[in-house]
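A.B. asks: fold the following, please.
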Amino acid sequence: MSHRNAPLSETGRLRLARCIVEDGWPLRRAAERFQVSVSTAARWAGRYRELGDAGMADRSSRPHHSPKRTPTRTERRIIKVRVIRRWGPARIGYLLRLHPSTVHRVLTRYGLAKLRWLDRPTGRVIRRMESAACGDLVHVDVKKLGKIPDGGGWRMLGKPIGGRNRQADKSSGQTSKYGNPVRGYHFLHTAIDAHSRLAYSELLADERKETAAAFWLRANAWFNHCGFTVRKVLTDNGSCYRSHKFRDALGDIEHRRTRPYRPQTNGKVERFHRTLADEWAYARLYTSDTDRCAEYPRWLHNYNHHRGHTALKGQPPASRVPNLSGQYN
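C.D. replies: Here you go, the predicted model:
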C-alpha cells in the first residue's frame, strides 16, 4: 500500500508505464518527468508489459515463505489453552515457554475474542446493550457506602485504630459532633441513561421500597427536565424494585429486571459506581463524612458535563443530550 508521500498512485504508475511502453520514452526521461528513480520506472514498465493495467495495483509485502513461523502444533496448543482456561498471552506464554508477543500474534491471527469481551465463567462473548437514543433505557441500582468517622477512617488512621473504633462503635452507639452515627452507611441510589451515560444520583438513608420509589420520581422528573422521556427502566431483583410502590412510581414506563446472579446485565450503573468509588469516595483522605458528602454534587456535575467518557470517544455524557443546560458551567 502506498504511503502518504509516495510520488506515484496507481493512476500515476499507469501513466508512467504507458509513456515508456506505448509512447517510447527513455527510462531516464520518464523517471525525471514523474520524479522517481530509473529503477522504479523500469519496474512499473516491466509489470505493465507483463500484466497490463492490473499490474499497477499494490502487492502484498508478505514473504512467500516464513521458515521461523510458529509451528502449527504450537499454535493449536495456544488456542486450546485460551479456549479452556481463558488465559491471557502472559500466562499462556509462561505455561508453554513462549514469549507473550508470540502468543499474542497467534491469538490475533486466528481472530480469537479479547478477554475483556468474554464472560469468564462461561467463555461466551458478552453481548453489550446499546441504546439508540436518550431515554430508551435507564439503569437503576443502589450502592452501600460506609460513613467516615470524625477525624478520618481507617484509610487515614490505619487499620489498627480503625478496628478499635469499629468495635467501640458497635458497643456504645456513639454519635459524631454533627449528630450522625459514627458507624453506618449511605445508600447511593443511581439512575444512568444507557445512551448518554448521563447520571442522576442521591445519597439516601436506606434502600426501602418507599425510598426507592421516591428517588425514581425525582430522577424521572430530572431526566424530563434534561429534555427526554424515559421509556424503559432496568433494575436488579432487589425487594425495593419488586415492590408495588416502585411499580406505581414507574407508571407507564416498562420495567425490566436482570437475570438472577448476573450483575453484568446492569453493567453501566455498576461501572458508574466503580468510577465514583475511585474518583470521589476514596480519591482522597476525608476528615469527616460531611466533607465527603459535600464533595459529591460537585463530582457528579463534573462527571455529567466535563469528564471525558471512554465509551463516548472522550466526550462527556452531556455531549449526547441536545441543548442540556449546565454543560459549560
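
A.B. asks: use CA for all of it now, contacts and neighbours both
C.D. replies: Fine.

A.B. asks: quick one: the strands in the chain?
C.D. replies: 138-146, 185-193, 199-204, 232-235, 254-257 (DSSP state E).

A.B. asks: would you turn those into JSON lines with distance to Leu157?
C.D. replies: What follows is the strands of the chain, written out as JSON lines (distance: least, CA to CA, whole Å):
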{"stretch": "strand 138-146", "distance to Leu157": "16"}
{"stretch": "strand 185-193", "distance to Leu157": "19"}
{"stretch": "strand 199-204", "distance to Leu157": "25"}
{"stretch": "strand 232-235", "distance to Leu157": "37"}
{"stretch": "strand 254-257", "distance to Leu157": "41"}
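
A.B. asks: nearest to Arg166, out of the ones you listed?
C.D. replies: With CA to CA as the measure, strand 138-146 is the member of the strands of the chain nearest Arg166 (11.5 Å).

A.B. asks: so how far is Arg183 from the closest residue in space to Leu285 that isn't next to it in sequence?
C.D. replies: The spatial neighbour of Leu285 that comes closest, neighbours along the chain excluded (CA to CA, 6 or more residues apart in numbering), is Met156 at 6.1 Å. Applying CA to CA, to the nearest Å, the value for Met156 to Arg183 is 16 Å.

A.B. asks: want to put them side by side, so please do this one too:
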Amino acid sequence: MSHRNARLTVHGRRLLVERVRSGRPVAHVAAEMGISRPTAHKWLRRWRQHGEAGLLDRSSRPHRTPHRTPAAAEARVCHLRQQRKLGPARIGPILGIPASTVHRILVRHGLNRLTWMDRPTGTVIRRYERDHPGELVHIDVKKLGRIPDGGGHKVHGRQAGRPIRGMGFDYVHSAVDDHSRLAYSEIHPDEKVATCAGFLTRAAAFFQRQGITHIERVLTDNAWAYRKGLAWKAALADLSAVGTLTRAYRPQTNGKVERFNRTLLDEWAYQRPYASNTERAEALEPFLHTYNYHRCHTALAGQPPITRVNNPTRQYT
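C.D. replies: Sure, this is the predicted structure:
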C-alpha cells in the first residue's frame, strides 16, 4: 500500500509503464526511479494482466484465513449480543474466547455498537436515506408541559410549592426532510386534524422557500388525524403528495424526526430554565435557524442541513 515515503504511487507506476513501452530497458528505468528490477517487473506484469486497474493498490487482506473463528462460534457470539446485549468482556468468558476476538467478530457482523441495534428485538437497524430533497418528509408531534409565569420546577425546584398541574400542554409539530434533514416546527395547543393539516401546508411552503419545490411523500405515525382526517387528506392532495404510515409501535421507521425531537428537547426545550411559556416559545425560531443553517450534522459530514438542499448530488462520507 502507498505511504508518504513510497517510491511508486499510481502516477509513478503509469510513468514506469510508459517509459518501458517506449523501448527503454527495464533495468535503466528502475534505476532512474529508485526501485529494484523485481519491483519494476511486478508492476509491468500486473499492467499486462489487468491493464490500468492493475496499477492500483490491492487489499492487504489474505485470500484465506485458516485460523479464523469457526462460523458456529461466531453465531453464538452474535446470539448473546442480540439476545442479552452483552459486551466482549462478558461474552468472552462465557464462550471461552478472548474479548479482543469477540470484539472483532462483533465488528465483522455490525453489532459492535448497541445503538446500531433495535434494543427490544436485537435486530440490526437498517438505515435508509432518500435520494433527493422532498422525496420524503417525516412529520411528528412532541407534547410538552406548559411553563407557569415566573418559571417552573427547573427555576424554583420541585419543593418550592409551585404546582404545575392544570397548566396543560404545548404540542410541537415538526417536519424533517429525509435527505437534507432540513427541519420546520410550530407550537400549537392541540394535535387535531385541522391543526395537523394547516401545519403540513405551512411546512410545505417553508420547504419551497428553501428550494424544495415538491414533496412527494409524507411519513407519519398512526395517530387518528393522519389515518382518518379528511382535512389532512385534502392537504396531501393539494400538495400532490402521498401519505404513508409507520408500522404500529415502530418509531424507528420515523427515526429522523424522532431524533430531531430529541435534539429539540436537548437544545431548545430543556436547554436552559425558562421564566415563562412565552419565553420558551420565542426561543424556538432562533433554535431552528441555528439547526438549519449553522449546526453541524454527523450524517452530513459536519455540514448544516441547508448545505445538502443547495447541493443535493454532493456525496457526504
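
A.B. asks: what does the TM-score come to for these two?
C.D. replies: With the length set by TM-score structural alignment, normalised by the length of structure 2, the two chains reach a TM-score of 0.74; 292 aligned residues with a CA RMSD of 3.9 Å.

A.B. asks: what residue, apart from its backbone neighbours, is nearest Val106 of structure 1 spatially?
C.D. replies: Distance criterion CA to CA, 6+ apart; nearest residue to Val106 of structure 1, sequence neighbours excluded, is Glu75 at 6.5 Å.

A.B. asks: quick one: the one you found and His104 touch, right?
C.D. replies: No. Between Glu75 of structure 1 and His104 no contact is recorded; they are 10.7 Å apart, counting by CA atoms under 8 Å.

A.B. asks: coming back round to it: what number of residues lie near the residue nearest to Val106 of structure 1?
C.D. replies: The number of residues packed near Glu75 of structure 1 is 17, by other CA atoms under 10 Å.

A.B. asks: Cys19 of structure 1 too?
C.D. replies: 17.

A.B. asks: contacting residues around the counterpart of Ala277 of structure 1 in structure 2?
C.D. replies: When the two structures are superposed using TM-score structural alignment, Ala277 of structure 1 falls opposite Leu265 in structure 2. For Leu265 of structure 2, the contacting residues are Gln271, taking CA atoms under 8 Å, 6 or more residues apart in numbering as the criterion.

A.B. asks: before we move on, what about the one 10 residues further on?
C.D. replies: Taking CA under 8 Å, 6+ apart as the contact definition, Ala275 of structure 2 lies against 147-152, 155.

A.B. asks: so what corresponds to Glu207 of structure 1 in structure 2?
C.D. replies: In structure 2, the residue equivalent to Glu207 of structure 1 is Glu191, according to TM-score structural alignment.

A.B. asks: Val242 of structure 2 against His214, yeah?
C.D. replies: No. Between Val242 of structure 2 and His214 there is no contact under CA under 8 Å: 11.6 Å.

A.B. asks: more neighbours: which of those two?
C.D. replies: Between Val242 of structure 2 and His214, His214 has the larger neighbour count (other CA under 10 Å), namely 17 against 14.

A.B. asks: translate the more buried one into the numbering of structure 1.
C.D. replies: Applying TM-score structural alignment, one finds that His214 of structure 2 aligns to Thr229 in structure 1.

A.B. asks: and what of Leu80 of structure 2?
C.D. replies: Across the alignment, which pairs residues by TM-score structural alignment, Leu80 of structure 2 is matched by Val81 of structure 1.

A.B. asks: give the contact list for its match.
C.D. replies: Neighbour list for Val81 of structure 1: 87, 92 [criterion: CA under 8 Å, 6+ apart].

A.B. asks: just the one 10 residues further on next, same as before
C.D. replies: Remark: with contacts taken as CA under 8 Å, 6+ apart, Arg91 of structure 1 is in contact with Pro100.

A.B. asks: cutoff 10 Å now
C.D. replies: 81-82, 97-100, 103 (CA atoms under 10 Å, 6 or more residues apart in numbering).

A.B. asks: would you mark the buried spots in the lengthiest helix in structure 2?
C.D. replies: Longest helix in structure 2 by number of residues (criterion: DSSP state H): helix 193-210. Burial within helix 193-210 of structure 2, assessed by neighbour count using 16 or more other CA atoms under 10 Å, is assigned to 193-197, 199-200, 203-204, 207.

A.B. asks: next one: stretch 278-297 of structure 2
C.D. replies: With burial defined by 16+ other CA under 10 Å, the residues of stretch 278-297 of structure 2 counted as buried are 280-281, 284, 287-288, 291-292, 294-295.

A.B. asks: that stretch aligns to what range in structure 1?
C.D. replies: Following TM-score structural alignment, the aligned partner range for stretch 278-297 of structure 2 in structure 1 is 290-309.

A.B. asks: which residue in structure 2 aligns with Lys143 of structure 1?
C.D. replies: Taking TM-score structural alignment as the criterion, the aligned counterpart of Lys143 of structure 1 in structure 2 is Lys142.

A.B. asks: just the helices from the stretch 51-200 of structure 2, written as ranges.
C.D. replies: When secondary structure is read from DSSP state H, counting those that start in this stretch, the stretch 51-200 of structure 2 shows helices at 71-84, 88-95, 99-108, 153-156, 193-210.

A.B. asks: quick one: the longest one to structure 1 mean distance?
C.D. replies: Which is helix 193-210 of structure 2. After superposition onto structure 1, helix 193-210 of structure 2 sits on average 1.9 Å from its aligned residues (mean CA distance after the TM-score superposition for structure 1).

A.B. asks: please apply the same query to the shortest one.
C.D. replies: In the superposition with structure 1, the average deviation recorded for helix 153-156 of structure 2 is 2.7 Å (mean CA distance after the TM-score superposition for structure 1).
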